[in-house]
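**Q** just coords:
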């Protein structure tokens, strides 16, 4: 992994915020393929905050590891708000974390469509207290690497929002 120093700094700040709140964190990643967890665990001492990470790149993994219903994926597609929410909620159920963040999207360069273009990414963030947030971002065709890095930053922002709300 080629590290982005700004993301490492952002990860360190997020870990401290979670630590201060006494919250463990889980990740459920599709298009980022573990980058969110990778940036978090780049920081020494992250094991007191990072509870676990799920890389659920395939639909089967989303179903088997996170309990995302096959019917939900069939109805909305893997890259959708309902699936992002279900991924985050599933990560809460399948972990001991207080907050879970999820990401599913089209990083490109192929795989996009008129309805779901390259750069479309859905984020979910669930709390063990029952709150679930969602964000949709359309990063455009920045290139696969840039879309994935932008997704990591957005996921960190969403966790920070959840910390403020809970």
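**A** Okay, I see it. A quick note: this is a predicted structure, and the numbers were derived from the prediction, not measured. Numbers count the residues shown, from 1 in each chain.
**Q** going forward, measure contacts and count neighbours with C-alpha atoms only.
**A** Noted.
**Q** secondary structure element for residue 153?
**A** helix 144-165 (DSSP states H and E).
**Q** residues in contact with that helix?
**A** Outside of helix 144-165, the residues within contact range by Cα atoms under 8 Å, 6 or more residues apart in numbering are 7, 10-11, 14, 17-18, 21, 31-32, 35-36, 99-103, 107-109, 119, 121, 123, 125-127, 133, 135, 139, 141.
**Q** return the members of these classed as buried.
**A** Neighbour-count burial (16 or more other Cα atoms under 10 Å) is assigned, among these, to 7, 10-11, 14, 17-18, 31-32, 35-36, 99-103, 107-108, 119, 121, 123, 125-127, 133, 135, 139, 141.
**Q** show me these that map onto helices.
**A** Members of these lying in helices (criterion: DSSP state H): 7, 10, 11, 14, 17, 18, 35, 36.
**Q** can you lay out those residues as CSV showing distance to residue 164?
**A** Shown next, in CSV, are these (distance: Cα to Cα, whole Å):
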residue, distance to residue 164
7, 20
10, 16
11, 16
14, 12
17, 10
18, 10
35, 24
36, 20
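**Q** next, the one to line up against it:
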């Protein structure tokens, strides 16, 4: 079980900043399985900021819920820059949100390969009217599954925070 308590302050700061600016957030989560939305909803008043969260763990969910093209997944793999960007843009399009963050990665302990090792996470960050951004992180493969997921949530909150003021 991933302990989200160390992220409560970051989540509260993000919720406050978004509320002050009238911004809503959507999440599209694969490797975190809803933890980003979960930590945001720990904050009182987050209902004014979090529009919805999509847990798109399977490829089918990515395609059906947020419109990620199947050909994109076939060509690049679910854990890729291209899919992370499509996930963020799809979450934005399928919601009332102004900002969206998407994460897809390999939390381990298995499932990695030389090209896509355990700890690899791709982030997509979208905002209406702005180019979608990509961030790639390679959290240590020696980290536990929980540590990789926690680091992913931390990085996602920071990415959203950096995208609030263009």
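**A** Everything's here; your move. Just so it is clear, the model here is predicted, and its values are computed rather than measured.
**Q** TM-score of the superposed pair?
**A** Once superposed, chain against chain, the TM-score is 0.96 (TM-score structural alignment, normalised by the length of the first structure); 165 aligned residues with a Cα RMSD of 1.0 Å.
**Q** which single one of the ones in helices among the buried ones among the contacts of helix 144-165 of the first structure is nearest to residue 68 of the first structure?
**A** The shortest approach to residue 68 of the first structure among those belongs to residue 36, at 20.1 Å (Cα to Cα).
**Q** distance check, the residue nearest to the closest one when sequence neighbours are not counted against residue 103 of the first structure.
**A** What sits nearest to residue 36 of the first structure in space, not counting adjacent residues and going by Cα to Cα, 6 or more residues apart in numbering, is residue 152, at 5.4 Å. Noted for residue 152 of the first structure: a distance of 9 Å to residue 103 of the first structure, by Cα to Cα, to the nearest Å.
**Q** and residue 50 of the second structure, how far from residue 100 of the second structure?
**A** Distance from residue 50 of the second structure to residue 100 of the second structure, by Cα to Cα: 10 Å.
**Q** quick check: neighbours shared by the two?
**A** Joint contacts of residue 50 of the second structure and residue 100 (Cα under 8 Å, 6+ apart) are 25, 26.
**Q** and the furthest pair within the ones in helices among the buried ones among the contacts of helix 144-165 of the first structure?
**A** Pairwise distances among these were taken by Cα to Cα; the largest, 19.5 Å, belongs to 17 and 35.
**Q** count the neighbours of the residue nearest to residue 36 of the first structure for me.
**A** Each residue near residue 152 of the first structure was counted by other Cα atoms under 10 Å, and the total is 25.
**Q** that one matches what in the second structure?
**A** Counting by TM-score structural alignment, residue 152 of the first structure corresponds to residue 153 in the second structure.
**Q** how about the contacts made by the closest residue to residue 73 of the first structure other than its chain neighbours?
**A** Closest residue to residue 73 of the first structure apart from its sequence neighbours, by Cα to Cα, 6+ apart: residue 83 at 6.6 Å. Residue 83 of the first structure makes contact with 68, 72, 73, 76, 77, 104, according to Cα under 8 Å, 6+ apart.
**Q** can you check residue 85 of the second structure too?
**A** Neighbours of residue 85 of the second structure in contact, by Cα under 8 Å, 6+ apart: 102, 123, 124, 125, 126, 132, 133, 134.
**Q** what's the answer for residue 29 of the first structure, then?
**A** Listed by Cα under 8 Å, 6+ apart, the contact partners of residue 29 of the first structure are 36, 53, 54, 55, 56, 57, 102, 103, 104.
**Q** perfect, that will be all.
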